[in-house]
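Participant: Could you look at this predicted model? Sequence included:
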Amino acid sequence: MPEPRTPHQLLERSQELFLRKDLDAFADLFAEDGTHELPFAPPGVPAYLRGREPIRRYLTSITSTPLEIKEFRNQVVHDTADPEVIIAEYEAAGVVTATGRPYSVRYVQLLRARAGEIVTWRDYWSPLDGVRALGLRGLLPVIVQTIRARIARGRQATSGASVFPASSTMPGT
């Protein structure tokens, strides 16, 4: 695919990269000071990231998620009065790798693009859909990892270093 330039092309390219789990390349679609927002982020998942490299660290941390996306379906893309902005509604459908069970997570995303780069990616996904997909057994590793990350952040905060919030097993990027 040629270099994406429009919001529609960036959305299409991002979905191709998600299906391949190439989230490092997805981060390359963001402007240097772009933002990735997750307004409904559960505990342990950052609600706001600014900058391509923090976004890259977050996105690449979720490649080990036990939810493997197989397809995007029921997609509707809405143009807005602002040519830089589109709003996409769709479902990500796939399998829980630990159990083989199918799952579906609903998304509404606002994408703002400028000069062929994503400047804003606002991701309204349903954490409840993720919980349903993983089930109680699947959530236990998420809970343990969240606790460990919080402990590590507490230790790093006292030493003056920064720790990126870990959430490698939660869906919703």
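Facilitator: Thanks, I have it.
Participant: Every contact and neighbour count from this point should use C-alpha atoms.
Facilitator: Noted.
Participant: what's near enough to touch P102?
Facilitator: Contact analysis of P102 by CA atoms under 8 Å, 6 or more residues apart in numbering lists A93, G94, V95, V96, A133.
Participant: how much space is there between it and D129?
Facilitator: When distance is defined by CA to CA, to the nearest Å, P102 is 12 Å away from D129.
Participant: Put this next to the previous one:
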Amino acid sequence: MAKYYQKDGVYALAYAPVDDFPNVGFKRANKGRQEMTDYFTNFSKQLGNLRYSDPKTWTLLQTTQKGTYVFEYSSDGVIRATNKPYQQRFIAILRMAKDGQIQAVREYWDPYVALRDFGLIKKTQ
């Protein structure tokens, strides 16, 4: 994935719960190709069979800034530790550079779903 970004590109997770769960591997920003590669390599060790919805089904929202796109999409996979399904919905703001590579992505997702499904929090009665 990192090869699609500029060398100093940024992949940010705006709602990553890094303050409350500092040792889980969440990061609010992955800067540069190596940090992105490290993040996704670690993430794939925890989540298998990750599939994003077909880009043809993504919602594209109009922006007034040239080279900036907003997408809404979903993914599903299997949590390796429990073999339970994991489903998430996303909104991402993507900025393209003039060279055709991605300059930055800021992805918004529901951290509650991740924390619950990975067993980091439990529902109360």
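Facilitator: On my side now, so go ahead. The shown structure was predicted, so the numbers you read here are calculated from the model rather than taken from an experiment.
Participant: Tell me how the two chains score on TM-score.
Facilitator: TM-score of the superposed chains, computed with TM-score structural alignment, normalised by the length of structure 2, equals 0.75; 112 aligned residues with a CA RMSD of 2.2 Å.
Participant: picking up where we left off before, buried subset of the contacts of P102 of structure 1 as a ChimeraX selection?
Facilitator: To isolate the buried members of the contacts of P102 of structure 1 in ChimeraX, using 16 or more other CA atoms under 10 Å:
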select :93,94,95,96,133
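Participant: Mean per-residue distance, the lengthiest helix in structure 2 versus structure 1.
Facilitator: In structure 2, assigned by DSSP state H, the helix with the most residues is helix 32-46. After superposition onto structure 1, helix 32-46 of structure 2 sits on average 1.8 Å from its aligned residues (mean CA distance after the TM-score superposition for structure 1).
Participant: Touching the helix or strand just after that helix from outside, list them.
Facilitator: Next in sequence after helix 32-46 of structure 2, counting helices and strands by DSSP states H and E, comes strand 47-52. Strand 47-52 of structure 2 is contacted from outside by Y73, S74, S75, D76, G77, V78, I79, R80, using CA under 8 Å, 6+ apart.
Participant: ok so, going back, and the longest helix of structure 2, how far out from the chain middle?
Facilitator: 11 Å (CA atoms, centre = their mean, to the nearest Å).
Participant: just stretch 42-49 of structure 1 next, same as before
Facilitator: 10 Å.
Participant: Show me what P83 of structure 1 aligns to in structure 2.
Facilitator: Aligning on TM-score structural alignment places P83 of structure 1 opposite K66 in structure 2.
Participant: typed the wrong thing, it's Y107 of structure 1
Facilitator: Alignment note: Y107 of structure 1 maps to F90 in structure 2; criterion TM-score structural alignment.
Participant: coming back round to it: can I get the contacts of P102 of structure 1 in TSV including secondary structure and distance to L49 of structure 1?
Facilitator: TSV is the format used below for the contacts of P102 of structure 1 (DSSP: H, G, I helix; E, B strand; the rest coil; distance: CA to CA, whole Å):
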residue	secondary structure	distance to L49 of structure 1
A93	strand	25
G94	strand	26
V95	strand	28
V96	strand	27
A133	helix	25
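Participant: picking up where we left off before, format the contacts of strand 47-52 of structure 2 as TSV; extra columns: distance to R106 of structure 2.
Facilitator: As requested, the contacts of strand 47-52 of structure 2 are exported to TSV (distance: CA to CA, whole Å):
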residue	distance to R106 of structure 2
Y73	13
S74	15
S75	16
D76	19
G77	21
V78	24
I79	23
R80	26
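Participant: and of the residues you listed, the nearest to Q103 of structure 2?
Facilitator: Distance to Q103 of structure 2, by CA to CA, is smallest for Y73 among the contacts of strand 47-52 of structure 2, at 19.7 Å.
Participant: host element of that closest one?
Facilitator: Applying DSSP H and E, one finds Y73 of structure 2 within strand 68-79.
Participant: so how far does the next helix or strand after that strand sit from its counterpart in structure 1?
Facilitator: Later in the chain than strand 68-79 of structure 2, the nearest helix or strand by DSSP H and E is strand 84-96. Following the fit onto structure 1, the mean deviation recorded for strand 84-96 of structure 2 is 1.2 Å by mean CA distance after the TM-score superposition for structure 1.
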